[in-house]
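1. sharing a model that was predicted from the sequence below.
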Amino acid sequence: MKGNLKKIGILVGGGPAPGINSVIEAAMLRGLSEGLEVIGLMDGFHWLMQGDTSHIIPLNEDTVHRIHFRGGSLLRTSRANPTKDPKHLKTTLASLQSLNIDGLITIGGDDTASSAMRLEQLAGGSLQVVHVPKTIDNDLCLPHGISTFGFQTARHLGVEIVKNLMVDAHTTSRWYFAVAMGRKAGHLALGIGKAAGNAITIIPEEFHHRPLRLSNLSNILLGSIIKRLGAGRPDGVAILAEGLPELLNPEDLSEVGDVERDEHGNIRFAELDIGQVLKETVQRELKHYGIKLTIVTKNIGYELRCADPIPYDMEYTRDLGYCAAQFLLEGGNAAMVAIDTGKFTPLPFKDMLDPDTGKAKIRLVDVESEYYKIARQYMARMEREDVESHEAIAKFSQVLKISPEDFTQKFGNISEDNRNS
């Protein structure tokens, strides 16, 4: 079964996600059952790219006993990127070779997948590489309907948080602007919002024309607040995908804060307080119309990443870990593992590559799908029918204490903001 494979190394890159430990445990058990040596490589590519091979731990039944119940990562993680410098990539491969590793399992998101692809190409067949897709953002290019591991746990816990915010908002007659993680895609924000049934969720994919103006975002939120006030509700929860600032006009982005980037060149969204900026802009608008309303911001993200996995992710990740090790045992190489309709499906690295970026493809929310359209139907969002109905215009004008003509001028194009931003 194992052919020439003798030693497997496992590393974790990117941000944490529930289920990492389950992958490690299952992959280790499968490798040991075939007589392989399995070691853990600490802190992702961080030490390997420096030529330091001392940060390793042997993986056996004692070191990983029942870790599939726990969040976090036994091997820790980092965003170290060996592809930024050809020397680092070569050093990484040399480090793995000096450890006699001939099979490598990488666990991570699109950036770690991209590093795994480049490393496998450099190895030229001397190293078998398989990638396990991990991200609570759910944005890796898996087959339709298949989550990245950790997403379902993150969504589950995110819904619990938003449910409590909704009760608090109703009890205290206030609004919450909650920012949910999701660097490029709005899967987590929409997944939480659709399940929780909050007032409005805004994701990057709905804005077809870029750059996006900050005033458009604040206008959409203002419209939602006005619509709720018109229904006698001075409360609500808006969920905002954290990736929205990446769409902003550069002039507006400077208002959000200093732009810091990680080792892969991605904006550190945790440093950009889009919720606070939108709170301030919307409150200025409300004050202009004489409306007093409390808005509170809340970031939803870090508390989701290292949570204990729910049973779905616990089972799913153990399957992924098993399949990753099995793939290497059968001589497989250069692929990402996926389970489609109950069957292990390797996705070749070459099919994952985005020709424009040279990195792994990003899966976005399909705003033309029924999944999104249904979510939109249940939002308290100012839509075309609201600005074309005389009855609605009269009601909302009264809320703002302005004329119907002024209301139409302010909100007439709001339903098109996501098309013409």
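-> Received it, and whenever you're ready, just let me know what you need. Only a predicted model underlies this, so the values are computations on that prediction, with no experimental measurement involved.
2. every contact and neighbour count from this point should use C-alpha atoms.
-> Will do.
3. for residue 406, the count of nearby residues, please.
-> When counting by other Cα atoms under 10 Å, one arrives at 13 neighbours for residue 406.
4. one more structure, for comparison:
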Amino acid sequence: MKRIGILTSGGDAPGMNAAVRSVVRSCVYNGVEVYGIYYGYQGLIEGQIKKLTIGSVGDIIQRGGTMLYSSRSEEFKTEEGRKKAINQLKQHEIDGLVVIGGDGTFRGAMKLTEDGFPCIGVPGTIDNDIPGTDFTIGFDTALNTVIHSVDKIRDTATSHERIYVIEVMGRDAGDLALWAGLAAGAESILIPEVESDFDDVVEKIRRGHDRGKRHSIILLAEGVGSAVDYADRINEKLNVQTRYTVLGHVQRGGSPTANDRVLASRLGAYAVDLLISGEQGRMVGIEQNKLVHHNIIEILNKKNHIDTGVYELSNQLSI
């Protein structure tokens, strides 16, 4: 393993830069050349590849986003597109590839693995929806962004005695809404993994009103539906002032937390170690604070599950 390539793909996540830094410096430490592939799989097809050094990744550990940039590539989904990508890797004499991203990124790595090219996947997504790891890079930062926003909105909700429905990202996963709802003391948390009853939410609001509570925060994962529609339904049912906030892409940005910087650094270095030791077609992760790796194809065939204990606790505490 003389040359390793690295790319980031899909949605950006805070901590990706820390992972890139870790991969580059781990390669240099081990006497391996490292090449940055810009603009994800599309950049790989187009040959946007540049050698990286220690100085290339200086002062990026604290920056959100990704210095390698990101894009989505329809061309890479085709067999012809992947042939072009592998040809570029061969032309640059790259022996192995580290890919940082989420589900879509890993599916690209899986295809390269099936075509016989050594790949290691590093989970970087705010959705925390990758099986085989307790946490993904970017989740903790996005979680704190949501919590800070909910805390501020609660001040207004309290002052004006209003109900607020706050929509958070997560695609088809509810971890961001679930953990943020527990940490911010939301009265109701709606996630796609658990079927919710609108009447139960309304009843909880009524019970709170009967004991003198005049405001409520409802955390809604985008996979469940629209905060706009949900707020309208509550307003029609209870005839109370209901507002909505869609946090949107603010959740993806910002300087990564200490947890995300450390996680990214550990996973990036581990990915390099695996490639150097001859492993391929693996995904690195962390379970019970220990580094692990799994077959990337098997992982993508599994379904991610929420922590039911966290969900049950949130229900108990939001009575």
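-> Done, it's in. Quantities reported herein were computed from a predicted structural model and do not represent experimental measurements.
5. what does the TM-score come to for these two?
-> Superposed pair, TM-score by TM-score structural alignment, normalised by the length of the second structure: 0.94. Supporting alignment: 319 aligned residues with a Cα RMSD of 1.8 Å.
6. show me where the stretch 101-250 of the first structure has its helices.
-> Counting by DSSP state H, counting those that start in this stretch, the stretch 101-250 of the first structure has helices at residues 110-123, 151-172, 187-196, 214-230, 250-256.
7. and the fourth one, what's buried?
-> For helix 214-230 of the first structure, burial by neighbour count (16 or more other Cα atoms under 10 Å) applies to 214, 216-230.
8. now do it: distance to the chain's middle.
-> Here helix 214-230 of the first structure shows a centroid-to-chain-centroid distance of 25 Å under the convention Cα atoms, centre = their mean, to the nearest Å.
9. same question for the shortest one.
-> Distance, stretch centre to chain centre, for helix 250-256 of the first structure: 23 Å (Cα atoms, centre = their mean).
10. next: stretch 55-67 of the second structure.
-> Its chain's C-alpha centre and that of stretch 55-67 of the second structure lie 18 Å apart, by Cα atoms, centre = their mean.
11. in the first structure, what range does that stretch match?
-> Here stretch 55-67 of the second structure aligns to the first structure at residues 62-74, judged by TM-score structural alignment.
12. tell me who's in contact with residue 250 of the second structure.
-> With contact taken as Cα atoms under 8 Å, 6 or more residues apart in numbering, residue 250 of the second structure is in contact with residue 145.
13. please pull up the equivalent of it in the first structure.
-> Alignment note (TM-score structural alignment): residue 250 of the second structure maps to residue 303 of the first structure.
14. next: residue 17 of the second structure.
-> Using TM-score structural alignment, the partner of residue 17 of the second structure in the first structure is residue 21.
15. count of residues packed around that match?
-> Residue 21 of the first structure: 29 neighbours (other Cα under 10 Å).
16. rewinding a little: buried residues in the match of stretch 55-67 of the second structure, which are they?
-> Buried residues in stretch 62-74 of the first structure (16+ other Cα under 10 Å): 64, 67-74.
17. please apply the same query to stretch 297-317 of the second structure.
-> Quick answer for stretch 297-317 of the second structure (16+ other Cα under 10 Å): 297, 299-300, 304, 306, 311, 314.
18. cool, stretch 138-156 of the second structure as well?
-> Quick answer for stretch 138-156 of the second structure (16+ other Cα under 10 Å): 138-147, 149-151, 153-154.
19. and which of those is nearest residue 245 of the second structure?
-> Of all those, residue 153 has the smallest distance to residue 245 of the second structure: 8.8 Å, by Cα to Cα.
20. corresponding residue for that closest one in the first structure?
-> In the first structure, residue 153 of the second structure lands on residue 165 (TM-score structural alignment).
21. how far away is the residue located most distally from the centre of the second structure from residue 158 of the second structure?
-> Going by Cα atoms, centre = their mean, the residue of the second structure most distant from its centre is residue 210, 39.3 Å out. The spacing between residue 210 of the second structure and residue 158 of the second structure, counted by Cα to Cα, to the nearest Å, is 16 Å.
22. same thing with residue 234 of the second structure?
-> Going from residue 234 of the second structure to residue 158 of the second structure by Cα to Cα gives 18 Å.
23. settle it for me: which of these two has more neighbours?
-> Using other Cα under 10 Å, the more surrounded residue of residue 234 of the second structure and residue 158 is residue 234, with 21 against 15.
24. return the residue of the first structure aligned against that one.
-> By TM-score structural alignment, residue 234 of the second structure lines up with residue 282.
25. so where does that match fall, helix or strand?
-> According to DSSP states H and E, residue 282 of the first structure maps onto helix 274-288.
26. output the contacting helices and strands for that helix.
-> strand 175-180, helix 214-230, helix 250-256, strand 295-300 (3 or more Cα pairs under 8 Å, 6 or more residues apart in numbering; DSSP states H and E).
27. in a markdown table: those, plus distance to residue 124 of the first structure.
-> Output for those, formatted as a markdown table (distance: least, Cα to Cα, whole Å):
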| stretch | distance to residue 124 of the first structure |
| --- | --- |
| strand 175-180 | 40 |
| helix 214-230 | 47 |
| helix 250-256 | 42 |
| strand 295-300 | 42 |
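28. for residue 12 of the second structure, see how far away the closest residue to residue 70 of the second structure other than its chain neighbours is.
-> In this structure, residue 70 of the second structure finds its nearest non-sequential neighbour in residue 39, 4.4 Å apart by Cα to Cα, 6 or more residues apart in numbering. To residue 12 of the second structure, residue 39 of the second structure is 11 Å away according to Cα to Cα.
29. list residues touching both of these two?
-> Common neighbours of residue 39 of the second structure and residue 12, using Cα under 8 Å, 6+ apart, are residue 70.
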